[in-house]
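A.B. asks: Next comes the sequence, and after it the predicted model I'd like to discuss.
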Amino acid sequence: MTIDDLPTAEHTHDEAAPVDDLWFADGNLILKAENSLFRIYSGLLGARSSVFKDMFGFPPPEGGNTMMDGCPIVTVYDSAKDMAYFLKAVFDSSYFEPPPSPTELPIVEAVLRLSLKYDVQYLRRRALHHLSSTFPMTLDGWRDRDTFRTIPPVDNTPFAAFRIAREFDLTWLLPAILYCVSSHPFEKTLDSAPWGNEELAFGWEDKRMAIIGRQKLLLMQHRSAVSMAKLAGTKIEDCTGATCSSTKQRCADILGGWDMAGFLDYFEDHADIYEDFCPACNAAFKELCAADSDEMWTKLPELFGLPNWETLERSRVTALE
């Protein structure tokens, strides 16, 4: 059985089975999580984790440990999937490297959870850096996220990331996550979003925060559409294009018709429309979009009732210590 073959908690087998990827023939300890067995090296695990180091220092239980192939079996009360990802990160140096190496959100979540529980600080920091690369705290970082993100944009990733941010109190990730949530159909926030075998649903307080913040975000977006429409009715000095006004109005109509977030990428994503602008109008339109994007990003935490960026940055620095 490999990591990918591990059953979920809802579909475990009756008998414990070795996980091939984490079954070392010369290992001296077997960890049992749910119905999965991992034969590993206690010395190396203890060197990485102060919690396991202390655990291995305890005297064995009265009557001794259950044995298998000459190795003691120690039961841990974590999901087999989480434990597999965590142990793979510990024992395979190429499996969970820091950014810019790519990874996947379920791996990040599992490694973060167990590196906190078992005190493996370098893995904890790696997990946080991966989350930061995908949900940045600056507008420049947002615009470059497709280049630097290490977690792929699998559908409904923001909803899963929101759960992680809440579970581990990573408030500094929430503005970017909630902006992404606001770019999805409203029904996902109101009801739930599928993620693997799960349906991810917000609790009432988080749902209220996401809905009210989304509404404020869309109001800002619609104000930008009005500004575009006003620009369409204004003769730009040095304008040389016959279709510039109609093109600006078209841009305003597109943005004004959206019922989900998207303005931060609006200028970059609609470059095909701007081919009809003359150079002067293109510059004026770009300046309008840049100014409104800067304002939206600056106000993003406030829209969702979160602390300002400076406060969130201090939280991020503290978390990475």
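C.D. replies: In hand now; what should we look at? All values derive from a computational prediction rather than experimental measurement.

A.B. asks: C-alpha only now, for contacts and for neighbours.
C.D. replies: Will do.

A.B. asks: Please verify my assumption that P136 contacts A176.
C.D. replies: Yes. The pair P136 and A176 qualifies as a contact (C-alpha atoms under 8 Å) at a distance of 6.5 Å.

A.B. asks: since we're on I212, how many residues are nearby?
C.D. replies: When neighbours are defined as other C-alpha atoms under 10 Å, I212 has 15 of them.

A.B. asks: Report the spatially nearest residue to it, omitting neighbours in sequence.
C.D. replies: Closest residue to I212 apart from its sequence neighbours, by C-alpha to C-alpha, 6 or more residues apart in numbering: F304 at 7.1 Å.

A.B. asks: looking at it, the one you found is touching K207, isn't it?
C.D. replies: No. Between F304 and K207 there is no contact under C-alpha under 8 Å: 10.8 Å.

A.B. asks: Of the two, which one has the most company?
C.D. replies: F304 (23 against 15).

A.B. asks: got the contact list for that one?
C.D. replies: Counting by C-alpha atoms under 8 Å, 6 or more residues apart in numbering, F304 touches P175, L178, M209, A210, I212, G213, R214.

A.B. asks: Not counting its neighbours along the chain, what's nearest the third one?
C.D. replies: Among residues not flanking M209 along the chain, F304 sits closest, at 5.9 Å (C-alpha to C-alpha, 6+ apart).

A.B. asks: Which parts of the stretch 101-250 of the chain are strands?
C.D. replies: 193-195, 198-200 (DSSP state E, counting those that start in this stretch).

A.B. asks: then this one, side by side with the first:
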Amino acid sequence: MSDDDAERPLKRHKPQHEHQETNVTEIERSPDFWFDDGNIVLQAGPTQFRVAKSMLSRHSSVFRDMFSLPNPTSESTVEGCPVVVLAGDTNTDWKHLLAVMYPAICYDLTKPNIMTVISVLRLSKKYDLPAFRKESIRRLRGDLPSKLEDFRKLPVAGWLYLGEVSDVQLSRTIALAKELCLWSILPAAFYGLIESIFNHDGSYRPVGLSLADEISLLKGYARLTRLNTEAPNRAWLEAESPCVPCDDCLFRTLCRSRCASLRSTLQAQQAGPGAVFSGWDENWSDEFCGPCIKAAKEAYNDKQLEIWKQLPSFFGLPDWEELRKMDLDAGE
């Protein structure tokens, strides 16, 4: 979107006679958002939405300013309502936004689809809907965090704040993050995509990324694949400098033997690149004494934190601190 488009997001409908208001072959009325008491008709693509000015004004300074101006006398109308053409917007984005403005269910606790969040975020930036923008960003950052401690809070399967997410949706999220300057979610989005689309045998399924993003993804995959053979397990299982048995070990011979056995087992496993940030497997704790378990966990977590700090660079991005400074709301 150009700067001119950002400054002029709304267009008045071209003047036409009342009997020419609807061309059934080109324009459709939204079955879900056409309210008899609405007093403004919004047109996005081929779809018209009849809603209340007051609802739009309540959330958007752009619409509030627009509605404060007198209507042109030659303005086109539909059923007595002025028509506003939303230049550059899609009907899909507006369906998602209006579904949030006009919820059909009281106390709906379902997690929104990531595509809904993307649509709401895109329009909330263009039309200045701060509450919608803030909540959309909160959910995206919640499931695509920039801090390892927040990443570790995510469930093994699924998301905390979003509904089911597919490969294609993650690809679109990467594109949106660049479009709307949400840079800090990019590393976790790339990493999530790697977890999702690469099988354990290393096969790859294209997901519709741009060429530049696909190159970044493949470079990150290569880095993570190499790391997975070395860390974070290598941090405490390395034969040359193991932390098991530790200095305070209670059963040095037994812990040393179990460490060697577990090292062989893990080296034989073919874990995918997404395993780099997998949580500590409590089954490993059954093998060692208390002091060795503590030392091993500390080494494991420290190594994961070291890799997490490097994660943006795997995809050709600046470090975490710089990415957070680049975010659109960094100064808020």
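C.D. replies: That came in fine, so what should we check first? All values reported here derive from a predicted model rather than from experimental measurement.

A.B. asks: What does the superposition give as a TM-score?
C.D. replies: TM-score of the superposed chains, computed with TM-score structural alignment, normalised by the length of the first structure, equals 0.78; 295 aligned residues with a C-alpha RMSD of 3.4 Å.

A.B. asks: Tell me the buried residues in the biggest helix by length in the first structure?
C.D. replies: Scanning the first structure for the helix with the most residues, using DSSP state H, yields helix 204-232. For helix 204-232 of the first structure, burial by neighbour count (16 or more other C-alpha atoms under 10 Å) applies to 209-211, 213-215, 217-218, 220-229, 231-232.

A.B. asks: Could you do stretch 253-272 of the first structure as well?
C.D. replies: Within stretch 253-272 of the first structure, the residues scored as buried using 16+ other C-alpha under 10 Å are D253, L255, G256, D259, M260, A261, G262, F263, L264, Y266, F267.

A.B. asks: hang on, the earlier thing: and the residue nearest to I212 of the first structure, what's its match in the second structure?
C.D. replies: In the second structure, F304 of the first structure lines up with F315, judged by TM-score structural alignment.

A.B. asks: again, but for Y179 of the first structure
C.D. replies: Using TM-score structural alignment, the equivalent of Y179 of the first structure in the second structure is Y191.

A.B. asks: same deal with R126 of the first structure?
C.D. replies: Counting by TM-score structural alignment, the partner of R126 of the first structure is E135.

A.B. asks: do the same with F56 of the first structure
C.D. replies: Aligned by TM-score structural alignment, F56 of the first structure pairs with F67 of the second structure.

A.B. asks: can you pull the contacts of that match?
C.D. replies: F67 of the second structure is in contact with K53, S57, counting by C-alpha under 8 Å, 6+ apart.

A.B. asks: Check V76 of the first structure too.
C.D. replies: L31, K32, A33.

A.B. asks: Could you measure from the closest residue to the match of Y179 of the first structure other than its chain neighbours over to G192 of the second structure?
C.D. replies: Nearest residue to Y191 of the second structure, sequence neighbours excluded (C-alpha to C-alpha, 6+ apart): G274, at 7.3 Å. Relative to G192 of the second structure, G274 of the second structure is positioned 8 Å away (C-alpha to C-alpha, to the nearest Å).

A.B. asks: And the longest helix of the first structure, what does it pack against?
C.D. replies: Counting contacts by 3 or more C-alpha pairs under 8 Å, 6 or more residues apart in numbering; DSSP states H and E, helix 204-232 of the first structure packs against helix 174-182, helix 186-190, helix 244-256, helix 279-303.

A.B. asks: in the stretch 1-150 of the second structure, which spans are helices?
C.D. replies: With DSSP state H, counting those that start in this stretch, the ranges of helices along the stretch 1-150 of the second structure come out as 3-7, 53-59, 61-67, 91-101, 114-126, 130-143, 148-151.

A.B. asks: which stretch among those comes nearest V78 of the second structure?
C.D. replies: Counting by C-alpha to C-alpha, V78 of the second structure lies closest to helix 53-59 out of the helices of the stretch 1-150 of the second structure; the figure is 14.7 Å.

A.B. asks: The closest one vs the first structure, average distance?
C.D. replies: When the first structure is overlaid, helix 53-59 of the second structure sits 2.2 Å from its aligned residues on average, using mean C-alpha distance after the TM-score superposition for the first structure.
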